[in-house]
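*Asks:* Mind looking at a prediction? Sequence and model below.
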Amino acid sequence: MDVNKYTDLAVMYASEYGLKIVAAIIIFVIGKWIAKKLSILTKAMMLKAKVDHTLSEFTESIVYFALLAMVILASLNALGINTTSFIAVFGAASLAIGLALQGSLANVGAGVLIIIFRPFKLGDFVEAGGALGTVEDITLFSTIISPLDNRTIIVPNSAIIGGNIVNFSQKENRRVDLTFGIGYDDDLRLAKQTLIDLLNADERVLHDPEPFVAVSELGDSSVNFVTRAWVKSADYWDVYFDTIEKVKLTFDEKGISIPYPQMDIHIQKEEN
């Protein structure tokens, strides 16, 4: 009797919930497959429309998890479970998690702004969030910047959005500004013409606008020239360092001195 009783009970539950369990599994499996396909299709359409790759991946993830959440709720509903309470619990949990992860969510929001407004892109040389270097990667939480010495700096996106962003690569051309000093006894006209000739002889220096050389200051121990030359952004640092070296070597050849700061001290003897 007891065996028959449990058997009948098992058959009753199987007949009552078996179909529901099978239906829930089918809904979950098919729904998950559809969610994955739709998210991939969304990313493909965004990439075809030339939307930023990072934004496309972010949208793909959002679409997938949103659809997956709907599939899970539909599966639970097929089992006969009241999903209203789950939605309430999920909402409360989301609020608690949001409060606990305010900083991280701020980085995500800043990352979305960076991706949408694109103040810089991969490969740009920027100064942002206290870091100076080339942008290697942009994620939702942080931006990876590599300085000239090939270190890796991971900057939170909120720090970038919250401060000034200087993009040295956004413009096609940049201006190289340098200052050189000569002694007061040196030939000023010769020094000026030497600087002009050096800039004009460099094929990387653009001639529109033309290089500019002028006396900028009569300093304490030197006459200072300011030089301005426009170059392609990619040539900036090469021209910067090469020009300094060429000026020193050429000034030495022509006998033009580059004085260092000095102070004349006069000692006065007191007569007894």
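*Replies:* Happy to help now that I have it.

*Asks:* okay, CA-based contacts and neighbour counts for the rest of this
*Replies:* OK.

*Asks:* Tell me if I am right that residue 175 is in a helix.
*Replies:* No: the assignment for residue 175, made by DSSP: H, G, I helix; E, B strand; the rest coil, is strand rather than a helix.

*Asks:* Quick check: the gap between it and residue 221.
*Replies:* Note on residue 175: its distance to residue 221, by C-alpha to C-alpha, to the nearest Å, is 27 Å.

*Asks:* Residue 187: what's it in contact with?
*Replies:* The contact partners of residue 187, taken as C-alpha atoms under 8 Å, 6 or more residues apart in numbering, are residue 256.

*Asks:* typo on my end, residue 170
*Replies:* Counting by C-alpha under 8 Å, 6+ apart, residue 170 makes contact with 120, 124.

*Asks:* Provide the secondary structure category for it.
*Replies:* Residue 170 - assigned by three-state DSSP - is coil.

*Asks:* here comes the other one, which I'd like you to weigh against the first:
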Amino acid sequence: MEDQIKNSFNLLSEKLLGWFNAFVNNLPNLFIAIIVLVIFYYLSNYAAKLVKRLISKRIHQDSLVNIISKITTILVLAAGLFLALGVLNLSRTLETLIGAAGVSGLVIGLALQGTLSNTFAGIVLSFRKSIELGHWVETNGFSGEVIEISLKNFVVKEADNNMVMIPNKSILENPVKNYSLTSKMRVSFNCGVGYESDLEFVEKLTKETIAKAFPNIENTEQVEFYYQEFGSSSIDFLCRFWIEGDKAIYKLRAINTAIIEIKKAFDKNAINIPFPIRTLQFDNDLSLNNDVKPSE
């Protein structure tokens, strides 16, 4: 019994001594690894601040700026950790960490597929010059001003002051109409005049009225006028012109102004804007007295 205890103690002593010798032999590498970690720690902070300062000029969302700076910090620290493990000759440990990170990343990616898709879509949208805060856009059946581009949702403020939160993934996968990318927009409206009207005079009067109503229209040549069809009660025409504006509300205001001015001009010149009329005509005389006796 005493011999077994003695042998166990000797084995333990040899093991501890071997570990101590290995620690002493690797002590210079340990100091180098610690120095590497410290350097990369401060380097990660500097890189995060630098990235934050650079992207804050382009992205106005604090949540996106913070997440990107944190990702930068993690990447720099991970590079420092792998380098320190390499200095300590822990290649197997390094390979194990990489393999575990790959498996964990796969599991997390499958579990949070929808969330991660919206997150990366939000980052992509934040770097797009074609979509910025304050732009008036139309997408996914909604139209309004871009208020926020977060890591999850694309927030649009509609004309009725309601907030619409659209998943970022839907914005990337569907068309987006941006009214703010150009300083001009085309306005078009339809109208009709009576069949008794002088069509050439109607065209001339409409162009002159639109040109006077909008200061940006220099002459009547900039107003498009096209008769379209012989309607059921009127001859219908289409009028189109350009206005200065980058929001849909400007288009609504322009249509409102055009309709008011056209109505005034037509009334002043006795031009009829007919409404649908249905005429009932009875060609046969109906007898009130029925001489035919019902069959018995």
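*Replies:* Yep, that arrived. Since the structure is predicted, the reported quantities are computational estimates derived from the model, not experimental observations.

*Asks:* Mind telling me the TM-score for this superposition?
*Replies:* The TM-score (TM-score structural alignment, normalised by the length of structure 1) is 0.75; 255 aligned residues with a C-alpha RMSD of 3.8 Å.

*Asks:* Which residue ranges of structure 1 form strands?
*Replies:* Taking DSSP state E as the criterion, structure 1 carries its strands at 125-128, 131-138, 142-146, 153-156, 165-167, 173-182, 212-218, 223-232.

*Asks:* Tell me which stretches of structure 1 form helices.
*Replies:* For structure 1, the helices defined by DSSP state H occupy 2-48, 53-78, 83-100, 102-117, 157-161, 188-201, 236-253.

*Asks:* Looking at the ones you listed, which is nearest to residue 263 of structure 1?
*Replies:* Of all the helices of structure 1, it is helix 188-201 that lies closest to residue 263 of structure 1, at 22.2 Å by C-alpha to C-alpha.

*Asks:* tell me which residues in the closest one are buried?
*Replies:* Residues 188, 191, 192, 194, 195, 196, 199, 200 are the ones in helix 188-201 of structure 1 that count as buried (16 or more other C-alpha atoms under 10 Å).

*Asks:* Closest one of these to residue 138 of structure 1?
*Replies:* Nearest to residue 138 of structure 1 among the buried residues of helix 188-201 of structure 1: residue 199, at 37.6 Å, using C-alpha to C-alpha.

*Asks:* which position in structure 2 aligns with the closest one?
*Replies:* Aligned counterpart of residue 199 of structure 1 in structure 2: residue 210 (TM-score structural alignment).

*Asks:* With residue 165 of structure 1 instead?
*Replies:* Using TM-score structural alignment, residue 165 of structure 1 sits opposite residue 176 in structure 2.

*Asks:* what's the burial count for its match?
*Replies:* The number of residues packed near residue 176 of structure 2 is 17, by other C-alpha atoms under 10 Å.

*Asks:* for the one 10 residues further on, same thing?
*Replies:* The number of residues packed near residue 186 of structure 2 is 12, by other C-alpha under 10 Å.

*Asks:* Over to residue 217 of structure 2?
*Replies:* For residue 217 of structure 2, the neighbour count with other C-alpha under 10 Å is 17.

*Asks:* ok, now residue 166 of structure 2?
*Replies:* Using other C-alpha under 10 Å, residue 166 of structure 2 has 17 other residues around it.

*Asks:* what sits against the residue mapped onto it from structure 1?
*Replies:* Superposed on structure 1 with TM-score structural alignment, residue 166 of structure 2 falls opposite residue 155. Residue 155 of structure 1 makes contact with 129, 131, 142, 143, 144, 145, according to C-alpha under 8 Å, 6+ apart.

*Asks:* mind redoing it with 6 Å?
*Replies:* 142, 143 (C-alpha atoms under 6 Å, 6 or more residues apart in numbering).

*Asks:* Now residue 206 of structure 2: closest residue in space, sequence neighbours ignored.
*Replies:* Residue nearest to residue 206 of structure 2 in three dimensions, not counting chain neighbours: residue 262, with 6.6 Å by C-alpha to C-alpha, 6 or more residues apart in numbering.

*Asks:* mind checking what that neighbour lines up with in structure 1?
*Replies:* By TM-score structural alignment, residue 262 of structure 2 lines up with residue 247 in structure 1.

*Asks:* again, but for residue 227 of structure 2
*Replies:* Taking TM-score structural alignment, the alignment pairs residue 227 of structure 2 with residue 215 from structure 1.

*Asks:* distance of that match from residue 199 of structure 1?
*Replies:* Taken as C-alpha to C-alpha, the span from residue 215 of structure 1 to residue 199 of structure 1 is 16 Å.

*Asks:* Perfect, I'm done here.
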